[in-house]
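[1] Let me see the structure of the following:
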Amino acid sequence: MASRRFFVGGNWKMNGNKESLLEVMNTLNTASLHEDTEVVCAAPSIYLDFARSGLDPRFGVAAQNCYKVEKGAFTGEISPAMIKDCGADWVVLGHSERRHVFGESDELIGQKVSHALLSDVCVVACVGETLEQREDGSTEEVVYAQTQVIAENVSDWGKVVLAYEPVWAIGTGRTATPEQAQSVHEKLRAWLRAHVSDDAADSVRIIYGGSVTAANCRELASQSDVDGFLVGGASLKPEFIDIINARA
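    Coordinates of the predicted model:
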């Protein structure tokens, strides 16, 4: 099996101002962190330059979204080219808030993934089911369908991190048990093996997102197919350091 470097993303969402985000960045810059963990912070688009200039180079910077074309009459959107121009190398696509609050379809998310990768921007691609879908037993059907559309648009799996984010566990305080997370991650890896390649299945990092905290991160990180986290609110708090060091 290929060695998969632990990956922790911090999704700042629509939070913070320059003063508060500078505090977050200073905390990260001065922290003692596990050197084998890759850390990427997803800043609001208006603060991408600020985040890239304020964070130590050991941290990556991501946008939280982008559009499917390089430029044009798309008011309010940003392109992968703009993300690169700000010095960032990552984008988060398909987050449940983009799907369920802003109505983004699987097709649109796939198009965004394709264009981001062709623009040399790495992608954290999110999949996950709602509580209703979990309770009616369709978790696998939902995440496989979402992953299928992403996979159809991936030109380089080396630039993709797959994030499993059960919608029912995001910002709710409810967290998938380590067993629940491992089960879905294991099935997603098996799906990659069956539908993409053995190499992709072995090398692609599948990370978990959904109310990850300092209290539960170590047990989650101990699961064999959990390769890291995508962290929301806790990424703005000092406990983010503990989450980054979950495997230290």
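
[2] Could you use CA atoms for every contact and neighbour count after this?
    Fine.

[3] Now do the helices in the protein.
    Ranges of helices in the chain, per DSSP state H, are 18-29, 48-54, 80-85, 96-100, 106-118, 131-135, 139-151, 178-195, 198-203, 217-221, 240-244.

[4] can you put these in JSON lines and add mean neighbour count and distance to G10?
    Shown next, in JSON lines, are the helices of the chain (neighbours: other C-alpha atoms under 10 Å; distance: least, C-alpha to C-alpha, whole Å):
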{"stretch": "helix 18-29", "mean neighbour count": "15", "distance to G10": "11"}
{"stretch": "helix 48-54", "mean neighbour count": "19", "distance to G10": "12"}
{"stretch": "helix 80-85", "mean neighbour count": "20", "distance to G10": "17"}
{"stretch": "helix 96-100", "mean neighbour count": "16", "distance to G10": "15"}
{"stretch": "helix 106-118", "mean neighbour count": "22", "distance to G10": "19"}
{"stretch": "helix 131-135", "mean neighbour count": "14", "distance to G10": "23"}
{"stretch": "helix 139-151", "mean neighbour count": "18", "distance to G10": "21"}
{"stretch": "helix 178-195", "mean neighbour count": "17", "distance to G10": "19"}
{"stretch": "helix 198-203", "mean neighbour count": "17", "distance to G10": "21"}
{"stretch": "helix 217-221", "mean neighbour count": "20", "distance to G10": "14"}
{"stretch": "helix 240-244", "mean neighbour count": "23", "distance to G10": "8"}
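
[5] Let me have those in TSV, extended by distance to V8.
    Converted to TSV, the helices of the chain look like this (distance: least, C-alpha to C-alpha, whole Å):
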stretch	distance to V8
helix 18-29	13
helix 48-54	16
helix 80-85	20
helix 96-100	18
helix 106-118	20
helix 131-135	24
helix 139-151	20
helix 178-195	16
helix 198-203	16
helix 217-221	11
helix 240-244	6
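
[6] closest one to G171 among those?
    Nearest to G171 among the helices of the chain is helix 96-100 (10.8 Å), distances taken as C-alpha to C-alpha.

[7] Next, report how far that closest one is displaced from the centre of its chain.
    With C-alpha atoms, centre = their mean, to the nearest Å as the basis, helix 96-100 stands 13 Å off its chain's centre.

[8] Contacts made by that helix with the rest, please.
    Outside helix 96-100, the residues within contact range by C-alpha atoms under 8 Å, 6 or more residues apart in numbering are 104-105, 126-128, 165, 167.

[9] Of all the helices of the chain, which one is nearest S3?
    Set against S3 and scored by C-alpha to C-alpha, those come closest in helix 198-203, at 6.9 Å.

[10] to compare against the first, here's another:
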Amino acid sequence: MRRKLAAGNWKMNGIGANLAELESLATAHANAGVDILICPPATLLHRAAEVAKDTSIRIGGQDCHANASGAHTGDISAQMLADTGATAVIVGHSERREDHDERNEDARAKAKAAIDAGLTAVICLGESLAQREAANTLDIIAGQMSGSIPDLATGENVVIAYEPIWAIGTGKVPTLEQIGEVHDFIRARLERRFGEGVGRSVRLLYGGSVKPGNAADIFAVPNVDGALVGGASLTAADFSPIITALEQA
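    I've put the predicted structure just below:
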């Protein structure tokens, strides 16, 4: 059985004072029935890992460099993330792809670096509104999967997050049928590429305007093993009900 995962991406939000939200979340879910991952900005990683120590919460990074070290001013390697106490890292997020011109091969290299460093790579996939309206969604997802997921992927070291770009932070959410179609497609392609065992073990998250009010319906969709949540993960008051909905799914 795949253990469900509620992941929160704080993006470029949060200073030391916001770690109180992490403490509140840890208290509210001291005996969580699902995995909980919070990905704060790099400046908070070590402190967040200390706060989360001996709790049900794990800490992850939001990006990493593909190289282990070198002359890359401002970048952070996967090994450095692991050294802070992080156990996972998001790669290939649409905001990295759009804002920093990252390609599938960049996401793949970063995912491999994460795995080599002992981290779980949360690999993001998703189509734009134009691609959705042109009925190209599955072709886009297929290309992103082929280019972004390394050959050494397993259910232990990789999580896939489907985040339609047009739904991130917009309040727009695909229909449950649309979410199900993409998640079923991803599952089938994973099984075809990696075999049934690995293909069925990789957790698939949905991301894009997930809120307490729609979480239960989304989590009821087959092959949705959890969520990658943005804005609603910034406070315990908003994220806790999403975690509870996932526990009850």
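
[11] What would you report as the TM-score here?
    Remark: TM-score between the superposed chains equals 0.95 [TM-score structural alignment, normalised by the length of structure 1]; 245 aligned residues with a C-alpha RMSD of 1.3 Å.

[12] one step back: for D227 of structure 1, find the nearest of the helices of structure 1.
    That would be, of the helices of structure 1 and by C-alpha to C-alpha, helix 217-221, which comes in at 7.0 Å.

[13] Quick one: the residues in structure 2 that that closest one pairs up with.
    The aligned range for helix 217-221 of structure 1 in structure 2 is 215-219, by TM-score structural alignment.

[14] Over to stretch 102-111 of structure 1?
    Using TM-score structural alignment, stretch 102-111 of structure 1 pairs with 100-109 in structure 2.

[15] who touches stretch 214-225 of structure 1?
    With C-alpha under 8 Å, 6+ apart, stretch 214-225 of structure 1 has contacts from 177-179, 181-182, 185-186, 189, 206, 226-228, 239-240, 242-243, 246-247.

[16] With stretch 161-180 of structure 2 instead?
    With C-alpha under 8 Å, 6+ apart as the criterion, stretch 161-180 of structure 2 contacts 94, 122-129, 182-183, 204-210, 217-218, 221-224, 227-228, 230-231.

[17] again, but for stretch 28-40 of structure 2
    3-14, 45, 48, 55-62, 89, 233, 240, 243, 246-247.

[18] rerun at 6 Å
    For stretch 28-40 of structure 2, the external contacting residues (C-alpha atoms under 6 Å, 6 or more residues apart in numbering) are 4-10, 57-62, 247.

[19] from those residues, which is closest to S77 of structure 2?
    Relative to S77 of structure 2, the closest of these is G61; by C-alpha to C-alpha it sits at 10.1 Å.

[20] Share the number of residues neighbouring the residue mapped onto the closest one from structure 1, please.
    Aligned by TM-score structural alignment, G61 of structure 2 pairs with A63 of structure 1. For A63 of structure 1, the count of nearby residues is 32 (other C-alpha atoms under 10 Å).

[21] related to what we said a few turns ago, from the contacts of stretch 161-180 of structure 2, list just the buried residues.
    Buried subset of the contacts of stretch 161-180 of structure 2 (neighbour count, 16 or more other C-alpha atoms under 10 Å): 94, 122-128, 182-183, 204-210, 218, 221, 223-224, 227-228, 230-231.

[22] just checking, which of these belong to strands?
    Counted as lying in strands by DSSP state E, out of these, are 122-125, 204-206, 227-228.

[23] Find the residue closest to K237 of structure 1 in space, skipping its chain neighbours.
    Excluding the flanking residues, the one nearest K237 of structure 1 by C-alpha to C-alpha, 6 or more residues apart in numbering is V24, at 7.2 Å.

[24] Repeat that for T130 of structure 1.
    Nearest one to T130 of structure 1, counting by C-alpha to C-alpha, 6+ apart, is V167 at 4.8 Å.

[25] what's around the alignment partner in structure 2 of the one you found, how many residues?
    Mapped onto structure 2 by TM-score structural alignment, V167 of structure 1 lines up with I165. For I165 of structure 2, the count of nearby residues is 21 (other C-alpha under 10 Å).

[26] circling back: now the contacts of stretch 28-40 of structure 2 as CSV including distance to S146 of structure 2?
    Converted to CSV, the contacts of stretch 28-40 of structure 2 look like this (distance: C-alpha to C-alpha, whole Å):
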residue, distance to S146 of structure 2
K4, 24
L5, 23
A6, 25
A7, 24
G8, 25
N9, 24
W10, 28
I57, 31
R58, 28
I59, 27
G60, 24
G61, 23
Q62, 22
E247, 31
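
[27] Name the nearest residue to G54 of structure 1, ignoring sequence neighbours.
    Closest residue to G54 of structure 1 in three dimensions, ignoring its sequence neighbours and counting by C-alpha to C-alpha, 6+ apart: M25, at 6.5 Å.

[28] what's the counterpart of the one you found in structure 2?
    Using TM-score structural alignment, M25 of structure 1 lines up with L22 in structure 2.

[29] L55 of structure 1 too?
    By TM-score structural alignment, L55 of structure 1 lines up with A52.

[30] can you check K187 of structure 1 too?
    With TM-score structural alignment as the criterion, K187 of structure 1 lines up with F185 in structure 2.

[31] Distance of that match relative to Y162 of structure 2?
    Using C-alpha to C-alpha, to the nearest Å, F185 of structure 2 is found at 11 Å from Y162 of structure 2.

[32] And for N9 of structure 2?
    N9 of structure 2 is 14 Å from Y162 of structure 2, by C-alpha to C-alpha.
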